[in-house]
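Asks: Predicted model follows, preceded by the sequence.
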Amino acid sequence: MTNLSEFSSQLADTAEAVAASLVTVHAARPISGSVVGDDLILTVAHVLNGDEVTVSTPDGRHLTASVVGRDPGSDLALLRAGGLSLAPLSPAPAPRVGELLLAVGRPERGPQASLGLLRQSGLERGWLPAGAEPFPGVSGGALVDVCGGLVGVLNAGTPRRGLLAVPAARALKVAELLSQTGRVPRGYLGLATQPVVLPGTGAVGDMQDTPQDGRPPQEDGRSPRGPWDRAWGPEGRGPWGGRGPWGKPGPRGGQGPRGPWDREGGDPRSAGRGRGRDEDGRAGGWGRGPRWPEGTRLGLTAVQVETGSPAAQAGLKVGDILLSLDGEGVRHPRELLERVQSRAGDTLTARILRGGEEQDVALTVGER
């Protein structure tokens, strides 16, 4: 019991120490901000409406902070508050599976914390699952290890459910770029792709009858169903219901959720399939259509490689199938875009399938 009490006391001490480097950001709704440098604060961008915002410090001061820049790719914004005089958080080593983590925020009512457990290795579309319960105002707060080292900057307003964090290394890089230039270069590969079901993985139907984009035909031979929504629809609607894949309006007829480019959220009659609302009031959520049979592998087949692009320089060719980036699978072109748009200049390990054999390719993300 003594050891447990000591451990509990240590967690409380850690939460208190971390909270001393957090501020309250009075945005569209009160959120948290993590101090990462002299007068510099990282917070989430999606609730900041103007170029200035008021922040409250742990000692009760109210300061005006200017928005230095925003990064849509990570949903982070960098604030500068003159005279802040708070110690910045220090990055921690990469956490291991099974490690306890603390989600610490400073909403209006004062410091709050939630205990989590890192349940898996790797990232989910560039995000680190916090393994902790979200609470109002946690976004912009700090995900830390039991010693108080910064593991990530929290965000409860992502398209995916649950409390996630931008990994500390990426968050601090974003802060550095924003402080220097006010922007984060947008990454690109110069690669056009479409989803494909990999042969021999238990996909529905005969692979020879499967369209190249990986959508198995229905039993009645009509419009195919895909993994990202319920149906493509008899009237030629796109895979996200009433809007086609390029965002052009289609016949809704009261059916189908809105797509990932529609910021207004999902049709309430399509519960569980469209984009809902999260704790921070932000539309989010990938379509939740029927699952592929267990064992099915999806990849992205290259249908076009731009001449002179990063993809071409890495040796990628039309017909190559992209399986993963840095060990994390990619199943949709939109997901690929999200994964690379904030990684300009980074070199990723791309696993591809070419001629029936898997191989790793070093792929440096370009900038534009």
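Replies: In hand now; what should we look at?
Asks: rest of the way, CA atoms for contacts and neighbours
Replies: Noted.
Asks: what secondary structure does S74 sit in?
Replies: Here S74 takes the coil state, with states given by DSSP: H, G, I helix; E, B strand; the rest coil.
Asks: From E338, how far out is it?
Replies: Using CA to CA, to the nearest Å, S74 is found at 9 Å from E338.
Asks: T181 now?
Replies: Per CA to CA, T181 is found 22 Å from E338.
Asks: who has more neighbours, the two?
Replies: Between T181 and E338, counting by other CA atoms under 10 Å, E338 is the more crowded of the two (17 against 11).
Asks: which residues sit in contact with that one?
Replies: Applying CA atoms under 8 Å, 6 or more residues apart in numbering to E338 gives the contacts 73, 125.
Asks: need the helices for the stretch 1-150 of the chain, in chain order.
Replies: Counting by DSSP state H, counting those that start in this stretch, one finds helices in the stretch 1-150 of the chain at the ranges 2-19.
Asks: how about R170, secondary structure?
Replies: Relying on three-state DSSP, one would call R170 helix.
Asks: do A312 as well
Replies: helix.
Asks: Report how many residues lie close to it.
Replies: A312 has 18 nearby residues by other CA under 10 Å.
Asks: right, and L300 touches L323 too?
Replies: Yes - between L300 and L323 a contact is recorded at 6.7 Å, counting by CA atoms under 8 Å.
Asks: what about versus this one:
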Amino acid sequence: MSTYEKDAQALDAYSHAVTTSAERVGPAVVRIDVEREGRRYGYYGAPPRSGGGLGSGFIFSSDGQILTNAHVVENAGHIQVTLADGRKFDAGLVGSDPEVDVAILRIGADHLPVAELGRTPLRVGQLVIAVGNPYGLNWTVTAGVISALDRTLEAPGVRRMTRLIQTDTSINPGNSGGPLVDSAGRVIGITTAMMPMAQGLGFSVPLDVVKDVIARVAHKRTVAPGGVSVGVGGMRVRLEESQRHSSGLTQQFGMEVLEIRPGSPAEQAELKRLDIIITADGEAVTEPRDLQRIVRRHKVGEKLALSFLRGGKQRRVTVVL
């Protein structure tokens, strides 16, 4: 094979990875338009402004929950989300953590396409793709590599941010809040900032930090009327093919535990963070609302049988509610 043919083959493989990744996450990427209240100073030294703002986000739960940057929706009087299929919805702010620049929105829609979240360690040099709405240009794709991990970002007049992913992926105004994904289209972070006066440097909030915010916001939803609760917060995740095969599972998703409340039934049953709950009372659990629905049928003091995955192996435990 000639050098030209080898180069062409490598380019084809690169293009295929970028194209496939973008196609997988694209349906879950949204545009966020914001009408702001009052005046504020823009993120990373932008001039003071009022009125409208633009950002990106992505759906992480099929019941209309969306992740974006806290600064995208800061001081928002009205938030509108546009889906990849063109539908528009008013959005409410579910929760926000400005310290790590993560916010959760919700729209009145269901059965939506969901971005898959990654679970593998990141490496410097690996291919990454950013999808968003730079300058209002809907669903634009840029690619690059991870150039550093665990970066700290400081700029005049803004919050100090730590544990960031640094990339050379082109990031422009409007990209903020969009997903940074790996070559398989799995989200590994949320695009957050571009360093002023530093050509070609972009930063993203890593998925571990994002999951912590999701857990703090979501754990309240596992509490049913009457105070019946398992005491966990979590999110929907796709099960690995090897896990499904070894456990004989037909479902594709489970609920990954991200937070366990101290003294809760879950803690007493020795559930651990990152366990993946797959059934409750023999019924499939594919996301937090499945567990919530099943828990609602119980009373305080009753028992709930849970099956879960830990370290690739299926386990069972009985929780006293």
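Replies: Everything's here; your move. Because the structure is a prediction, the values reported are computed rather than measured.
Asks: follow-up on the earlier one: between L300 and L323 of structure 1, which has more neighbouring residues?
Replies: Each of L300 of structure 1 and L323 has its neighbours counted (other CA under 10 Å); L300 has more, 28 against 23.
Asks: Flag every buried residue along the helix or strand encompassing the more buried one.
Replies: If you go by DSSP states H and E, L300 of structure 1 is part of strand 298-305. Across strand 298-305 of structure 1, burial judged by 16 or more other CA atoms under 10 Å covers 298-302, 304-305.
Asks: okay, the residues you listed in TSV with distance to E133 of structure 1 next?
Replies: Converted to TSV, the buried residues of strand 298-305 of structure 1 look like this (distance: CA to CA, whole Å):
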residue	distance to E133 of structure 1
L298	31
G299	32
L300	34
T301	37
A302	39
Q304	42
V305	42
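Asks: Kindly provide the distance from P179 of structure 2 to A70 of structure 2.
Replies: Distance, P179 of structure 2 to A70 of structure 2, by CA to CA: 14 Å.
Asks: Tell me which of those two has more neighbours.
Replies: P179 (34 against 22).
Asks: What's that one aligned with over in structure 1?
Replies: Aligned counterpart of P179 of structure 2 in structure 1: A142 (TM-score structural alignment).
Asks: you'd agree its match is up against A103?
Replies: Yes - look at A142 of structure 1 against A103 with CA under 8 Å: they come within range, at 6.0 Å.
Asks: Assumed Y4 of structure 2 was part of a strand.
Replies: No - counting by three-state DSSP, Y4 of structure 2 falls outside a strand, being helix.
Asks: For A10 of structure 2, see how far away it is.
Replies: For Y4 of structure 2 relative to A10 of structure 2 (CA to CA), the value is 10 Å.
Asks: Give me the more crowded residue out of these two.
Replies: Between Y4 of structure 2 and A10, counting by other CA under 10 Å, A10 is the more crowded of the two (12 against 9).
Asks: Could you pull up the residues touching that one?
Replies: A10 of structure 2 neighbours (CA under 8 Å, 6+ apart): none.
Asks: Quick check: the gap between it and V145 of structure 2.
Replies: Using CA to CA, A10 of structure 2 is found at 16 Å from V145 of structure 2.
Asks: do N133 of structure 2 as well
Replies: 20 Å.
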